[in-house]
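# could you work out the structure for the sequence below:
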Amino acid sequence: MGVYWAIAVRSFRRFSTYRIATLSGAFTNTVFGFIFCGVYLTLWEQRPNLGGYDVTDALTFVWLQQGLLMPIGIFGASTTVELGERVRTGEIAVDLYRPTHLMWWWLSVDAGRAGFQLIARGGVPLLVGSLVFDLRFPSSVLQGLAVAVALFFGIVVSFGLRYLVALSGFWITDSRGLENLALMLSLFFSGTILPLVVFPGWFGEFARATPWAATMQVPIDVWLGQDAPVQALAFQLGWLVVLLVAGGLATVLATRKVVIHGG
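Prediction:
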C-alpha cells in the first residue's frame, strides 16, 4: 500500500503545478454555474418541486455539479486519457514491466489527480455560489461523513468506467471512438446536463440505476438529504465492486493479449 500511496502523492504534486489552468478552470466553472442557475430558476419557477427538488435544492445541485466535474472526471480525466494513448502507442508495455498491478497503479494516479482537483477547483464554485444564493449544506456530522464516502465512491466508480474504456484499445486498436461515446453517456446519465430526478417513469428509474448515476447524482443527493445514506452508499459500492472486478479481469486478458502479440 505504501507504493500506491506514494504514487498518489506524486500525482497530486504533478497536477498542482498547473496553477494557471486550475485557476482558469475554476473561473469557467463559476461562470457556467451562474448560467445554469438562470436556466434552473426559470425551470423551477414553472415547475416547483420538480423531481422532489425545491429551488434551494436545484441551485445547490448546480454549484455542487460545477465543483465536482473535474474531481470526478466527467469529461474524461487526463490520467485515463493518457492511459488510452499509451495503449494505442504501445508504451503500455513499460507499465506492464513495473512491479505493481496496472489497475492499482492508475487508480493511485487518478486518486492524486482527483484529490488536487477537489481541493483546488471543487470548493471555489460552491463558495462563490453560497455568497450569492441560499444553498443547502449537510445538517450533521454524520451526513457530512456520508457525503465524503459517497464522493470517494463516486470518484472510484468513475475511474472504473474510464479504465475499462481505456483498456478497450487492446481489442479495438483505437479507443477514441468509444471514449467519445462514454463521454456522452457520462454527461447525460451522471446528472451533468439535468438532475436525474427530473426524468419521469421507467426512463428515470433506468437513468438512476446506471453506474454513471453513482458518480455525481448520488453524492449530491446524499448532500441534499434526498437519499438515505445507507442505501445510496450500498448502490455505489455495488457498482464499484463490479467495475473493479471487471477492470481486474480486463487487465489479465489484456496482458495475455500483449504476450500473444509479442509486445
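# hey, let's count contacts and neighbours off CA atoms from now on
Will do.
# where's the residue lying closest to residue 123 once chain neighbours are set aside, which helix or strand?
Take residue 123 and drop its neighbours on the chain: the residue closest to it by Cα to Cα, 6 or more residues apart in numbering is residue 67, 6.2 Å away. Element membership of residue 67, judged by DSSP states H and E, is helix 55-72.
# here's the other one to compare against:
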Amino acid sequence: MATLAGVFTNTVFGFIVAYTYIALWDQRPHLGGYDEAQALTYVWLGQAVLATMAMMGGGFEDDLIERVRSGDIAIDLYRPADLQLWWMAGDLGRAAYQLLVRGTLPMALGALAFDLALPVNPFVWIAFLVSVFLGVVVSFAVRYLVALTSFWLLDGAGVAQMTSLVALFFSGMLLPLNVFPGALGELARVLPWSALLQIPADVLLGKHTGWGLVGAYAFQLGWAAVLLVAGRMLQSAATRKVVVQGG
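The predicted structure is shown next:
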C-alpha cells in the first residue's frame, strides 16, 4: 500500500511539474539545451528516481540513526560484517525495488500522457542504468555520512532533513542544473548531488556519448570513492570509543 501511495504521489506531482515545464518551455524553447520533449522526459525521470535515490529520505539512514540513538549499534559493531558494506548492500536492494516498482509506473503513465524523448537504442538504456547505479552509490555515501553524525548528536534527524532539502535543489529535481545561471550553475554541476539525477538524465537523453559518457561515469565514480572513504574515516572515528545511551 505504501508503494502504491508513492506511485500515485509521484504521478500527481509528475503531471503538475510537467505542465509547469510546458509553460516555461513555451516561453523559452530549448532552455538548458533541452527541447520540450526532452524537458518532459526529464520531469518524469525525476519522479522515477526520486525514491530510488532516497532524496527525501526513506532509506537506511533513519534505521541507522535510531540504532545509534537506542544503543543497538553496539550489537551491530560486534557482528562479523563490515558496517558500511552491510548498510550499502541493503540500500542497493531497496533502490532496485523502488526503481522497478515505483519508478517504472509513473514513467509509463507519463509516456502515455506526453510526447517523451525516450531512446530506442537498448545500449542507451543500459548506460542509463549503470549511471543510476553509480548515482545510488553516491546517494548512499552522502546519507551514510549524515547518519554517522548521530554518534555525536544522538539524533541526526535534523541533519538528514537539511540534507534532503539540499539534495532536492542540487540534484536538479526542481529544475535541470543546466538552467542554473552563472557561478551557481557551475557549482551545482560539480557537487555530488548532480550524480543523482542530472547525469543519469543526460545519459538517457543522449547528452553523454563516447568519451563524454566515460567522463560522466568517472565523475560519479570519483564522488562515490571520495565519499565512501570519508564515510570509512568518520566511521573509524565514531567507533573508536562508543558511548551509547544507558551505558
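# counting contacts, what elements does the helix holding residue 67 of structure 1 pack onto?
Helices and strands touching helix 55-72 of structure 1, by 3 or more Cα pairs under 8 Å, 6 or more residues apart in numbering; DSSP states H and E, are helix 19-46, helix 102-117, helix 123-132, helix 141-167, helix 217-224.
# quick revisit: quick one: map the residue nearest to residue 123 of structure 1 onto structure 2.
Matched to structure 2 by TM-score structural alignment, residue 67 of structure 1 sits across from residue 48.
# show me the contacts for that match.
Applying Cα atoms under 8 Å, 6 or more residues apart in numbering to residue 48 of structure 2 gives the contacts 10, 99, 102-104, 106-107.
# run the angle between the top helix by length along structure 2 and helix 83-97 for me.
Ranked by residue count and defined by DSSP state H, the top helix of structure 2 is helix 211-239. On the basis of axes from the mean of the first three to the mean of the last three Cα atoms, to 10 degrees, helix 211-239 of structure 2 is oriented at 130 degrees to helix 83-97.
# report the angle between helix 211-239 of structure 2 and helix 122-148.
20 degrees.
# next, the buried residues of helix 211-239 of structure 2.
213, 216-217, 219-221, 223-224, 227-228, 230-232, 234-235, 238 (16 or more other Cα atoms under 10 Å).
# tell me the contacts of the residue nearest to the spatial centre of structure 2?
By Cα atoms, centre = their mean, structure 2 has its centre lying nearest to residue 53, at 2.9 Å. Residue 53 of structure 2 is in contact with 95, 135-136, 139, 196, counting by Cα under 8 Å, 6+ apart.
# map residue 162 of structure 1 onto structure 2.
Per TM-score structural alignment, residue 162 of structure 1 is aligned with residue 143.
# its match contacts residue 61, doesn't it?
Yes. Assessed by Cα atoms under 8 Å, residue 143 of structure 2 is found in contact with residue 61 at 6.4 Å.
# residues near residue 43 of structure 2, how many?
The number of residues packed near residue 43 of structure 2 is 28, by other Cα atoms under 10 Å.
# same question but for residue 152 of structure 1, I mixed them up
Residue 152 of structure 1 has 20 nearby residues by other Cα under 10 Å.
# likewise residue 6 of structure 2?
The number of residues near residue 6 of structure 2, taken as other Cα under 10 Å, comes to 17.
# same check, this time on residue 11 of structure 2
Residues near residue 11 of structure 2, counting by other Cα under 10 Å: 23.
# map it onto structure 1.
Looks like residue 11 of structure 2 aligns to residue 30 there (TM-score structural alignment).
# ok, now how distant is that match from residue 200 of structure 1?
Residue 30 of structure 1 sits 29 Å away from residue 200 of structure 1, going by Cα to Cα, to the nearest Å.
# just residue 37 of structure 1 next, same as before
Taking Cα to Cα, one finds residue 37 of structure 1 at 22 Å from residue 200 of structure 1.
# equivalent analysis for residue 177 of structure 1, please.
Distance, residue 177 of structure 1 to residue 200 of structure 1, using Cα to Cα: 30 Å.
# again, but for residue 253 of structure 1
Applying Cα to Cα, the value for residue 253 of structure 1 to residue 200 of structure 1 is 40 Å.
# equivalent analysis for residue 230 of structure 1, please.
With Cα to Cα as the criterion, residue 230 of structure 1 and residue 200 of structure 1 are 24 Å apart.
# check residue 66 of structure 1 too.
24 Å.
# which ones are touching the one in structure 2 that sits across from residue 90 of structure 1 in the alignment?
Using TM-score structural alignment, the partner of residue 90 of structure 1 in structure 2 is residue 71. Contacts here follow Cα under 8 Å, 6+ apart; on that basis residue 71 of structure 2 touches 244-246.
# could you rerun that using 7 Å?
244-245 (Cα atoms under 7 Å, 6 or more residues apart in numbering).
# do the same with residue 88 of structure 1
By Cα under 7 Å, 6+ apart, the residues touching residue 88 of structure 1 are 169, 173-174.
# same thing with residue 5 of structure 1?
Contacts of residue 5 of structure 1 (Cα under 7 Å, 6+ apart): residue 108.
# name the helix or strand for it, please.
Counting by DSSP H and E, the element that carries residue 5 of structure 1 is helix 2-15.
# same thing with residue 165 of structure 2?
For residue 165 of structure 2, the host element (DSSP H and E) is helix 157-170.
# got the angle for that helix vs helix 122-148?
Put simply, helix 157-170 of structure 2 runs at 150 degrees to helix 122-148, going by the same axes, to 10 degrees.
# show the end-to-end separation of stretch 172-180 of structure 1, please.
Terminal-residue distance, stretch 172-180 of structure 1 (Cα to Cα): 14 Å.
# report the aligned residue range of structure 2 for that stretch.
Residue span in structure 2 matched to stretch 172-180 of structure 1, by TM-score structural alignment: 153-161.
# now do stretch 198-210 of structure 1
With TM-score structural alignment applied, stretch 198-210 of structure 1 matches the range 179-191 in structure 2.
# brilliant, that's me finished.
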